[in-house]
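>>> okay, predicted coordinates and the sequence, questions at the end:
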Amino acid sequence: MRLRIPNIHTRPNEVPMVAETATGSDVEVAGAQEMNEKDGTQVTSKAEEDTVTPEFQHGVQMAQAMNQVWTREHLIAAYIIIWVINFIQGFGSGITGTLTPYVTSSFQAHSLTATTSIISSLIAGLWKLPYAKILDVWGRPQGFALMVASTVLGFIMMAGCTNVTTYCAAQVFYQVGYTAIDFTITIFVADTSSLKNRAWWIAYTASPWLIVTWCYGPATNSVLESIGFRWGFGIWAIVYPIVCAPLFWLMWHNLKKAEKQGLIPKQDSGRTWRESVIYYAVQFDVVGILLIATGLSLFLLSFSLYSYQAEQWKSLMIICFLVFGILLSKARSSASTQKTPTSSGWNQKVSTTMSSIRTASP
């Protein structure tokens, strides 16, 4: 396409200037050069990634500062401890899952086994959303310690439960802690490993499952034949803090080491406690998490509880579960859509550009 633009200052014997638009190949070459330039600026070394970035959230800044003070010996010890923690995680998870039917059967409620699993797994999955924010805002060691405490609390409640309701609540605390500990370990590996070797190290942390798969079955039989299912849960409330404490100490020690070296910028928000509560409620999307958690819980629980109703699917309770579950989930998705920036400005720019081209065309 050629755009002939007459030169208003030309003399009669001069040839008018002809402006040619770039061809497709010219655009492709220019685009490739631009992409190469962008790629060149985006590629960063591991040292640059570890540099504390003032624009990042405080928890991320602490992780960047910690990466600058880790010693080789501490990192080796941390990765060995991580392997042991994942072994304990898998071993305890296998035994806990196998013991669940025995617990519900002891309370004459074996059919609620699936219900407890649905609720705990659902809440644990949704918990990852605000927990990721906790790690970025509060810090890795603090979040890790909080989730170990949640897991221990879950085991204590399971060991002392007297009904299915208490056991279900205990499963929620346990699953939330279990999932978050695994998530924290993955984040730790991402923080402390280079991109080149990251996949290998993540696979290394999952390798205990190759052993656990063959161990927890016989171990569960031994528990049932000897100490019983209550101590089968209670023993993990003792093991978890002992196994996880060394990793927490390593992270906390290097965090304080980075603080002493002045690598972590001090932040003064200037907010009151009331303003801080509102700020973190918005940051963690508390209302949104409650809406989606309640909505999905009601919707999914209806598929497990309908068989207990005389009218089954025609039961008013099941219908309410389905309707309110869908409405609450829809309310959460609608709120997210409204927060998404509109593209009206971009469309206006495109329309203006296209109008200019049409005006300039012959």
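That came in fine, so what should we check first?

>>> when you work out contacts or count neighbours from here on, use the C-alpha atoms and nothing else.
Fine.

>>> which SS class is residue 52?
Per DSSP: H, G, I helix; E, B strand; the rest coil, the secondary structure class of residue 52 is coil.

>>> isn't it up against residue 66?
No: with contact defined as C-alpha atoms under 8 Å, residue 52 does not count as touching residue 66 (9.6 Å).

>>> between these two, which one's more packed in?
The residue with more neighbours, out of residue 52 and residue 66, is residue 66; 25 against 21, by other C-alpha atoms under 10 Å.

>>> who's in contact with the host helix or strand of the more buried one?
In the assignment (DSSP states H and E), residue 66 maps to helix 58-69. Here helix 58-69 makes contact (C-alpha atoms under 8 Å, 6 or more residues apart in numbering) with 49-54, 134-140, 191-192, 251, 254-255, 257-258, 263-265, 267.

>>> one more structure, for comparison:
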Amino acid sequence: MSEATLQHAHSKVMVDTDSTSSEPVPTQAGVKNVEAIKTAFGKVDFWVMYIGLLLVAYISSLDGQSFWTLEPFITSSFSAHSMLTVLPIINQIINAVSKFPIVKLADTFGRMEAYIFSLVCYIVGYITMCLVTNYSGFAGASVLYSIGTSGIYMMQQLIIADTTTLANRGFLSSLPDFPFIINAWVGPIYAVAFLPDNWRWTMGIMIILMPVVSIMVIGGLWHAEHKAKKVGKVRPAIRWNKNFLMELVMGMDLVGVLLLAGAWSLILFPLLRATSYDDGWRSGSVIAMIVSGVVLHILLIFWEKYFATYPIVPIRMIQNRTVLGGLLSVFFIFMSWFLYNSYLTSYLYLTRGIDFDKAQWITNGWMFASVGSSILLGLVMKFHKRYLIWAFIGLAINMIGNGLMVNFRGPENAAVEIVFSQILAGLGAGMITCATQVGAQAAVPHQDVGIVTGIYLSIAAIGGAIGSAIAGSMWTNMMPNQLTSHGVPADALSEILGDVTFARESLAEYPGISDAYTYVTKRINIVSLCVLIPIFGCLLAMKNLRLPDDKVAAGAPSTAKDANGEDEIRV
């Protein structure tokens, strides 16, 4: 495609995807400015920014690992240990719904502005969490903190997508997850050093460290933008005139953002909390929230199709089979993982006599393997220039690992066999997520890269939430009957169900508890394995796009045929 075509007067692109129609895709000011800024990047700007991104990734990972280690002690310091599950639920919901407004902010105003907004939310949230004197205030402040952490991670992925070729995307987009391999071990040790009374110091340290390492990211973006402004390539994102408010509402698609956030919150909250209601899934509150969430989804589709100028979820994206296949693949992968992982630590603690810290290391095996295989596959895709075959190989490996987990659940199996199956499943999952994220990004124009990345990461969170909900429901419904059938009397049932430590201490008196745990977790594992089957169809729907070395995110990719007659991304 010629240079003149790229300089279309209205900066609109035609995308030849697998959707039902090819329609002009309007490019927002923030995206246009990113394309201009990218041309102004020097080597120094690039390396400064990427070193900053790696440092931010490390600090974010250390913060995350230490925070969730401290969380039980934090709730206890407020005399609110019974509220231990509240913060994880808040985090899951905010993590799923906050990425969309952050993406729209980045597309409307720019990447630097969206990153600064996320950083401010992070800092203000942590400062407030340090100052509050009750748990309700702490939980409220954690909303800002969760928006900040989710936004910072989202912007890392988006900046990488803006500044990398499709061939390099898989490797570089996996790097923000690499520090987990280190901090899964370092984080808890670091956190424990501040216990029991000085946990606020961990937040104070992060309030200082995160802005310091972010200076390199913000500085790299600002310097490149400054150079682009000098040659007139960057224009104001929003015009400050009488139409400012309307431009802001339509550019950010605030109506779509509110509908989407409301719909997902109303569905996620009851999924995560249904078992806490007296009537469980039959509770009127649970049913009302889920129905309301479905109604809001219908309204969202209507708004996005007929009224939104820059839709938060473009209909063309839903019609794109490569994008849809990638989104559904990550949905099922995370649903499967959260299904079997939800009670794995408790299972290891009770049936194998493994202490909680060592059991947590075993459950982390999936993440270690997933991060490692994602990074390695990114390097492989750089040279192979294809993604789809690796997703199929990853799925086969993941299913073998899950199948072995079902077989290795018996008391006669050694713990090392569970570790092996965890690592195998993680290796496959990392390959699938790396390949399908790059594939989904490759199938859309630059205007939609941020949106598709945000949807991809949010869909993963929703899949995990649904997986946790299914596991919780199976556990709640099956475990009482299994304990009773294995000799646990009714008067001891409640305490054994509610306290895994007490259940372990009761093994000498009621050895059947171990058999009950094995039976239920094996059934959860079987469901987890079955959830992987639809991914075959999802991957078959995706086009085997080529990932060139010289094609970057900035620009309008379209599908063409390469020398071998196969689909290739061209600018």
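Good, I have the coordinates. Predicted model only: the values in this text are computed from it and were never measured.

>>> matching residues in structure 2 for stretch 205-212 of structure 1?
Mapping stretch 205-212 of structure 1 onto structure 2 (TM-score structural alignment) gives residues 176-183.

>>> also stretch 72-89 of structure 1?
With TM-score structural alignment as the criterion, stretch 72-89 of structure 1 aligns to 43-60.

>>> how about stretch 131-151 of structure 1?
Residue span in structure 2 matched to stretch 131-151 of structure 1, by TM-score structural alignment: 102-122.

>>> quick one: end-to-end distance for the matching stretch.
This stretch, stretch 102-122 of structure 2, spans 13 Å end to end (C-alpha to C-alpha, to the nearest Å).

>>> repeat that for stretch 106-114 of structure 1.
15 Å.

>>> can you check which part of structure 2 that stretch sits on?
Using TM-score structural alignment, stretch 106-114 of structure 1 corresponds to residues 77-85 of structure 2.

>>> for the residue nearest the centre of structure 2, which non-adjacent residue is spatially closest?
Nearest to the geometric centre of structure 2 sits residue 457, at 3.8 Å (C-alpha atoms, centre = their mean). Using C-alpha to C-alpha, 6 or more residues apart in numbering and skipping the chain neighbours, the partner closest in space to residue 457 of structure 2 is residue 96 (7.6 Å).

>>> show me what contacts the one you found?
264, 457-459, 461-462.

>>> would a markdown table of those with secondary structure and distance to residue 206 of structure 2 be doable?
Output for the contacts of residue 96 of structure 2, formatted as a markdown table (DSSP: H, G, I helix; E, B strand; the rest coil; distance: C-alpha to C-alpha, whole Å):
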| residue | secondary structure | distance to residue 206 of structure 2 |
| --- | --- | --- |
| 264 | helix | 30 |
| 457 | helix | 24 |
| 458 | helix | 25 |
| 459 | helix | 28 |
| 461 | helix | 25 |
| 462 | helix | 28 |
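
>>> for the residues you listed, which pairs are in contact in structure 1 too?
Among the contacts of residue 96 of structure 2, none has aligned partners that stay in contact in structure 1 (both residues aligned by TM-score structural alignment, their matches' C-alpha atoms under 8 Å).

>>> need the max-distance pair from those.
Greatest spatial distance among these (C-alpha to C-alpha): 264 and 457, at 13.7 Å.

>>> in contact with the corresponding residue of structure 1 for residue 132 of structure 2, which residues?
Using TM-score structural alignment, the equivalent of residue 132 of structure 2 in structure 1 is residue 161. Residue 161 of structure 1 sits next to residue 167 when contact means C-alpha under 8 Å, 6+ apart.

>>> right, and out of the contacts of residue 96 of structure 2, which lies closest to residue 156 of structure 2?
Checking those against residue 156 of structure 2 by C-alpha to C-alpha gives residue 457 as the nearest, at 12.3 Å.

>>> would you map the helices across the stretch 1-150 of structure 1?
With DSSP state H, counting those that start in this stretch, the ranges of helices along the stretch 1-150 of structure 1 come out as 24-42, 46-50, 58-69, 72-106, 113-137, 140-160.

>>> so which of those gets nearest residue 209 of structure 1?
For residue 209 of structure 1, the closest of the helices of the stretch 1-150 of structure 1 is helix 72-106, at 6.3 Å, according to C-alpha to C-alpha.

>>> show me which residues of the closest one are buried.
Judged by neighbour count (16 or more other C-alpha atoms under 10 Å), helix 72-106 of structure 1 contains these buried residues: 75, 78-79, 81-96, 99-104.

>>> returning to what we had before: counterpart of the residue nearest to the centre of structure 2 in structure 1?
Under TM-score structural alignment, residue 457 of structure 2 pairs with no residue in structure 1.

>>> can you report how many residues lie near residue 528 of structure 2?
So residue 528 of structure 2, with other C-alpha under 10 Å, has 28 neighbours.

>>> do residue 195 of structure 2 as well
Counted with other C-alpha under 10 Å, residues neighbouring residue 195 of structure 2 total 15.
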